[in-house]
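Student: need a 3D model of the sequence below.
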Amino acid sequence: MSGTPERVHAFGDDALGDHDAVGLVEELRAGRVSRGELVAAAVERTRRLDPVVGGLAAERFDVAAQESHKPHAGYFAGVPSFVKDNSDVLGLPTQHGTRAFEAVPAVADGDVARVFGLLGLTVLGKTRLSEYGLSASAEPVGEPPVRTPWHTAHTAGASSSGSAAFVAGGAVPLAHANDGGGSIRIPAAVNGLVGLKPTRGRVPSDRMNREMPVKIVADGVVSRSVRDTAAFLREAERAYHDPGLPPVGDVTRPGRKRLRVALVTQTLTGAPVAPEVVAATEDAGRLLESLGHHVEPASLPAPASLAEDFLDYWAFLAMAISAGGRRTWGRGYDRSRNDALTRGLAARGRSRLWRVPQAIVRLQRSHRHTARLYADHDVLLCPTVAGPTPEIGWLSPAQPYETVIERLLDWVAFTPVQNVTGDPAVSLPLATSAAGLPLGVQLSAARGRDRRLLEVAYEVEAARPFARIQD
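Tutor: Below you'll find the model as predicted:
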C-alpha cells in the first residue's frame, strides 16, 4: 500500500502498472503480460486496498484465476474488473447493500454480467453500495463505510461506491456502475474518475431496472480515462445495440464541431452551491471557450416540480422494496432491519402514494424541457454535485431520516435530471477542492448523443489531464 495515512493507492510495479484498460489490452496483445498475471496482480491489489477503503462485497478470485487461462475473443479478454452488488453474477450473492435478508448465490449471470462476459472482462467479484442504492454515501450501520482512497476520512460517494474506490485506488482499471439518480457520476466525481451515464437503453440493465415505471437506471462503468469509457461503450454496442438509438461507434479523438454550451450553476430548488464548485464549473466553461466553443449561461432544463416528483418516486421505490421484500428475496426478509433512510423513504412513499401517478406522468414528460434546451445548445455544463466531498458520518443513515434526506437533496441537486429524461451525462474530474479532493464537472447532451459527450470529453482531457492519485 502506498500513499499517506489519508491518501492510499495500490499502484505499483506489477503487471497492471499504471495502465488503463485499453493500455492493458495493448500490453496483452504485445505479449508483455499474460491474462493470468493481470488477474493475480488485481487480486493482490484488491486484498491490500480493501481493508482501507472497504469496497468488496463478495469475491470469486479463484474462479477468475481459472477463467484467465481460458481463451476468449472479447476485446477486453483478461482485463480484471468488478460488478456492483445489485447485479447478478453466477455463483455470488446479490445483497443490494442491505442486512434485511441473506442473499443466496445467483443461479445465472444478470444482463450486465453477461455483457461483461461477452467483452472478455474477468470479474473478480462484487462491489459494495449504499442500501438498495438509495443514498449517495455507503455507510451501513454497524459495518465499515466505503471510503475514497483520495482521503479515507471522506465518503467514496454512492451508490457505485466500491467500484469507484477500487478503480481510483488502482485495483482494477474500470468497473461496473449504475446510475438511478447520479450513482455513476457522483462516485466518479468524488474519486477523480470518468463516469458516463449512457442514454437510457444504451447498455442492457438487469430485469428489476427494466420493469420500473420510470426507467431511471442506466448501467455503465467508472474508469480513469475517457478512452476506456469510449472503448467499453463501443464493445458493449457490438454485443447489444438498441435500434432506436444512433450508434456510438469507435470514438478515439475529439470532434471537430465547435459546440454551443449552456452553463448552469444554480439548482432547481435554490439549494446552495459551494463557491468552489461554482468556480470549478465556470473554469470548465472558460476552458471550453479557450478551445473554441461558445458558452453562455442558462437554467437547469427541468420543470419546477421535478425535485419533489423525483423524491416522491424515489420514496415509492423504497416503499415497493420494503413491501415486496419477502416476495422478491424470500420469507427471511425483515424490513425492520433496513436503515433509517430506507425506512423514512418508505414511510414517505406510503403517506404520499396518492401523488405518485401524476408524479410519474410529469417525470415521463420532463424530457420535453431538455429537448427545448438542446434545440439551441449542443451540451449542458453544470456541477456534478453541489458541494465538496463530505466526511464519513455526514450522510450516515444512523442519523434521523429528516437530517439525512435534507443533506442528500442539497448535495445531489444536479444529477437526477438526466435519470428522468434518459439523456446521457458524464462527470469529468476537471478540478480539485481546497482540501485536495477531486471535484467533478458534468456535461450532458440530448438523448442518443453519447458520442458527442465522448468527443468533448476527449478534448478537455487532452487540454487538462486528469489528476492521478499516485502523483
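
Student: drop to CA atoms for contacts and neighbour counts, all remaining ones
Tutor: Fine.

Student: okay, and S427 sits in which element?
Tutor: Using DSSP states H and E, S427 sits within strand 425-432.

Student: quick one: buried residues of that strand?
Tutor: A425, V426, S427, L428, P429, L430, A431, T432 (16 or more other Cα atoms under 10 Å).

Student: repeat that for stretch 254-263.
Tutor: Using 16+ other Cα under 10 Å as the test for burial, stretch 254-263 gives P254, G255, L259, R260, V261, A262, L263.

Student: quick one: these as CSV, columns for secondary structure too.
Tutor: Below are these laid out as CSV (DSSP: H, G, I helix; E, B strand; the rest coil):
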residue, secondary structure
P254, coil
G255, coil
L259, coil
R260, strand
V261, strand
A262, strand
L263, strand
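
Student: quickly name whichever of those residues is closest to F116.
Tutor: Among the buried residues of stretch 254-263, P254 lies closest to F116 (Cα to Cα), at 26.4 Å.

Student: what number of residues lie near the nearest residue to that closest one once chain neighbours are set aside?
Tutor: Leaving aside its chain neighbours, P254 sits nearest to E455 (4.2 Å; criterion: Cα to Cα, 6 or more residues apart in numbering). By other Cα atoms under 10 Å, the residues close to E455 number 20.

Student: secondary structure element holding E455?
Tutor: In the assignment (DSSP H and E), E455 maps to helix 450-463.

Student: residues making contact with that helix?
Tutor: When contacts are defined by Cα atoms under 8 Å, 6 or more residues apart in numbering, helix 450-463 is touched by residues 198-199, 226-227, 230, 248-249, 251-255, 287-288, 379, 424-426, 428, 443-445.

Student: can you tell me which of those residues end up in strands?
Tutor: The members of these that map onto strands under DSSP state E are V379, A425, V426, L428, L443, S444.

Student: list the buried ones in the helix or strand hosting A371?
Tutor: Following DSSP H and E, the helix or strand that holds A371 is helix 367-376. For helix 367-376, burial by neighbour count (16+ other Cα under 10 Å) applies to H367, T370, A371, L373, Y374.

Student: also this sequence, please, to line up against the first:
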Amino acid sequence: MNPRFNFLAREHYDYARKAIARGLPLGPFTGVPWLEKDLNTFIAGEITGQGSRYYKDFRATVTSELVRRHERAGLVIFGKTTTPEFGLTATTESKATGATRNPWNPEHIAGGSSGGAAAAVASGVIPAAHATDGGGSIRIPASCCGLFGLKPSRGRVPMGPLRTEGWGGLSCHHAVTHSVRDSAALLDATHGSEPGSRYVAPTPERPFLEEVTRAPGKLRIALMMTPPGGTPVDTECAAAAMSAAKLCESLGHIVEEAAPTLDAGAIGQAGFVMIGASVAADLDARAKATGIPLGPDVVERVTLSFYRGFGEKFSAMDWVRANNMLQEAAVTLAQFMTRYDLILSPTLAELPLKLGTINLSQEDVQLFMRNVTPFTPFTGVYNMTGQPSMSVPLGMSTSGLPIGVMFSARYGDEATLFRLAGQLERAAPWKDRRPPIA
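Tutor: Sure thing, here's the model as predicted:
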C-alpha cells in the first residue's frame, strides 16, 4: 500500500523484530503492529525527521514517554508515518517525504498533519496509528479518510521527556482508529502524568473503554453551523452535521443552534504567535546544532515565513499577550459550556482538497493562508482552549469522499465523548465503510 499512498516516513523493521525476539509485554495490544508519527516522537538512536530536510539525520537521544507506554501495552513499532514539515499545515505533503495520498481518492489530500497515520489506517494496513493534534491534526485527517479521531484534553497524554507541552499547550498526542473501542483502549493505556508535568487532565472515574458501552444519558448539544470567523461551509459538510444533529435528536438528546462569542481574528493571531515562536526557537536550535544556515534549501517556503514573519519578530510580551488571549477564550468557552454538554459542528468547512493546494512549498504565502484558513475553521479553537474534541465518520460526499462531524466536550470530559461516540457507532455503524482499495 505504501507505494500507492506514501504514508511511511521511515522503516523500523529491525527494531520491531528485535522487540519481538526479546518477548513482548502482556498488554491490551500485545503483538499489534503500530506506527508512530514522525514528529516530536522519539526512539533513542533512531531518526525523527519532523517532515523536514533540516532533520533528515537527526537521531534522538531519548525515547518518548508515550512510546514507552505504547510498547508496555504490547504494540510493535515497525515504522513512522509521514507529516508535513513540523506539522504546520492540514495536508501531508513535504519536500522531505513527498505527497501522502487519500485512499478514497489518491488525487486528494489525506489531511494533516497526521495524514500518514490516517492513510495507513484507512488503506487497511493497521487498525490504528499514533497521531498528534496542534490545530486539528488528528481530526482533520480522520475526517478526510473516514476514521474516528479523538483529540484528548490538554495534559491527558504525556509529551516528554524533553518537554511536557508543545506549542504553548496547543498540541497533544493520541491516535486515529477505525473503532471507538480501540481509541478508548489506547487512551487507557497511555494517559496520566509523567515526571515534570506542568499539569495533568483530571483523573477519569473509570476506564475509557467502559464508557464506550455506557448510555450517555440525555445530552444537551449546541449545534454550531457557522465557524467563529464566519467562513462559508460547503453544503455537503453542513448537511452531514445537520444529519448528525437529527440522529442525536432521534437518540433522545436535545440539540439547539447556539455558539460561543469568540473573536476569531484575535485568537487566530494569538495561535500563530505561539506556533510561530515555538517553530522559530526550534529552528534556531537546529541551526546552532548543525551549523547549517537556515534557508529555502533546508526548510520550505511557508515554514521560513513562519520563522521570519511570526517567530523571529515577536517579543516576549507578544507571547504573554497571546497566551492571555487564549486563556480568555478558554474561559469564554467554558462558561458557554455550563449550559451544554457538547458542541456539534462540521469537522471541516470543505471536502478534502486536491493535492498541491495547501502544501508548505507554496510560492505565494498569502495564497496559502487564504486557502488553508477556510478549510479548517472549526478545529483549532479546541487546541487553544485545551478541550477534548472528536471527529466521527458519519458522512460521505456525492463524490465518494468521507465527511467527518465534530463533537467537543468540556475540559477533562472525554468520558461523555466516548459514550456518545459508542452510541453513534451502534446507531449508524461505519465499520464496513472502507475505501475499495482496503
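
Student: what TM-score do we get after superposing?
Tutor: Superposed pair, TM-score by TM-score structural alignment, normalised by the length of the second structure: 0.91. Supporting alignment: 422 aligned residues with a Cα RMSD of 2.1 Å.

Student: before we move on, the earlier item: which members of the ones in strands among the contacts of helix 450-463 of the first structure are the farthest-apart pair?
Tutor: Using Cα to Cα, the pair of these lying farthest apart is V379 and L428, separated by 14.0 Å.

Student: all helices of the stretch 151-300 of the second structure, in order?
Tutor: 180-190, 208-211, 235-250, 264-290 (DSSP state H, counting those that start in this stretch).

Student: figure out which of these is closest to V365 of the second structure.
Tutor: Nearest to V365 of the second structure, of all the helices of the stretch 151-300 of the second structure, is helix 264-290, at 14.1 Å by Cα to Cα.

Student: could you list every helix and strand in contact with the closest one?
Tutor: helix 316-336 (3 or more Cα pairs under 8 Å, 6 or more residues apart in numbering; DSSP states H and E).

Student: hmm, who's touching the helix it packs on?
Tutor: Helix 316-336 of the second structure is contacted by residues 168, 260-262, 266-267, 269-271, 273-274, 277, 384-386, 410-411 when judged by Cα under 8 Å, 6+ apart.

Student: just the buried ones out of these, please.
Tutor: Buried members of the contacts of helix 316-336 of the second structure, scored by 16+ other Cα under 10 Å, are 168, 260, 262, 267, 270-271, 273-274, 277, 384-386, 410-411.

Student: so which of those comes closest to Q50 of the second structure?
Tutor: Of all these, Q50 of the second structure sits closest to A277, with 16.8 Å by Cα to Cα.

Student: counterpart of the closest one over in the first structure?
Tutor: In the first structure, A277 of the second structure lines up with F316, judged by TM-score structural alignment.

Student: verify the contact between its match and S351 for me.
Tutor: No: here F316 of the first structure does not reach S351: they are 9.7 Å apart, not a contact under Cα atoms under 8 Å.

Student: check contacts around the residue nearest in space to the middle of the second structure.
Tutor: Nearest to the geometric centre of the second structure sits I138, at 2.2 Å (Cα atoms, centre = their mean). For I138 of the second structure, the contact set (Cα under 8 Å, 6+ apart) comprises G112, S113, S114, A131, T132, G149, L150, K151, H174, A175, V176.

Student: can you tell me what it aligns to in the first structure?
Tutor: Using TM-score structural alignment, the partner of I138 of the second structure in the first structure is I184.

Student: before we move on, which element is the closest residue to A398 of the first structure other than its chain neighbours in?
Tutor: Spatial nearest neighbour of A398 of the first structure, excluding adjacent residues (Cα to Cα, 6+ apart): V141 at 6.0 Å. Taking DSSP H and E as the definition, one finds V141 of the first structure inside no helix or strand.

Student: on that earlier part again, which of the buried residues of strand 425-432 of the first structure sits closest to A153 of the first structure?
Tutor: Nearest to A153 of the first structure, judged by Cα to Cα, of the buried residues of strand 425-432 of the first structure is T432 at 16.5 Å.

Student: show me what contacts the corresponding residue of the second structure for R224 of the first structure?
Tutor: In the second structure, the residue matched to R224 of the first structure (TM-score structural alignment) is H178. Shown in contact with H178 of the second structure (Cα under 8 Å, 6+ apart): V121, A122, P127, A128, L147, F148, K431.

Student: just to revisit the earlier point, do I have it right that the residue nearest to A398 of the first structure meets D339?
Tutor: Yes: the pair V141 of the first structure / D339 is scored as a contact, 7.2 Å apart, by Cα under 8 Å.

Student: which one's more surrounded, the two?
Tutor: Taking other Cα under 10 Å, V141 of the first structure and D339 do not tie; D339 has more neighbours (20 against 16).

Student: ok, that one to L395 of the first structure distance?
Tutor: 12 Å (Cα to Cα, to the nearest Å).

Student: ok, and the closest non-adjacent residue to A73 of the second structure?
Tutor: Nearest residue to A73 of the second structure, sequence neighbours excluded (Cα to Cα, 6+ apart): G27, at 4.4 Å.

Student: which residue packs closest to the alignment partner in the first structure of P227 of the second structure, ignoring adjacent ones?
Tutor: Mapped onto the first structure by TM-score structural alignment, P227 of the second structure lines up with T267. Closest residue to T267 of the first structure apart from its sequence neighbours, by Cα to Cα, 6+ apart: A413 at 6.0 Å.

Student: helix or strand: which one has that neighbour?
Tutor: Counting by DSSP H and E, A413 of the first structure is part of no helix or strand.

Student: correct me, but it touches V385?
Tutor: Yes: A413 of the first structure sits in contact with V385 when judged by Cα under 8 Å, with a separation of 6.6 Å.

Student: which residues touch the residue nearest to A398 of the first structure?
Tutor: V141 of the first structure touches D339, S396, P397, A398, counting by Cα under 8 Å, 6+ apart.

Student: which members of the contacts of helix 450-463 of the first structure are classed as buried?
Tutor: Using 16+ other Cα under 10 Å as the burial test, the contacts of helix 450-463 of the first structure include 198-199, 226-227, 230, 248, 251, 253-255, 287-288, 379, 424-426, 428, 443-445 as buried.

Student: rewinding a little: go ahead and confirm the residue nearest to A73 of the second structure touches R69.
Tutor: No: contact between G27 of the second structure and R69 fails when scored by Cα under 8 Å: they sit 10.3 Å apart.

Student: hmm, back to that, the residue nearest to P254 of the first structure matches what in the second structure?
Tutor: Using TM-score structural alignment, the partner of E455 of the first structure in the second structure is R419.
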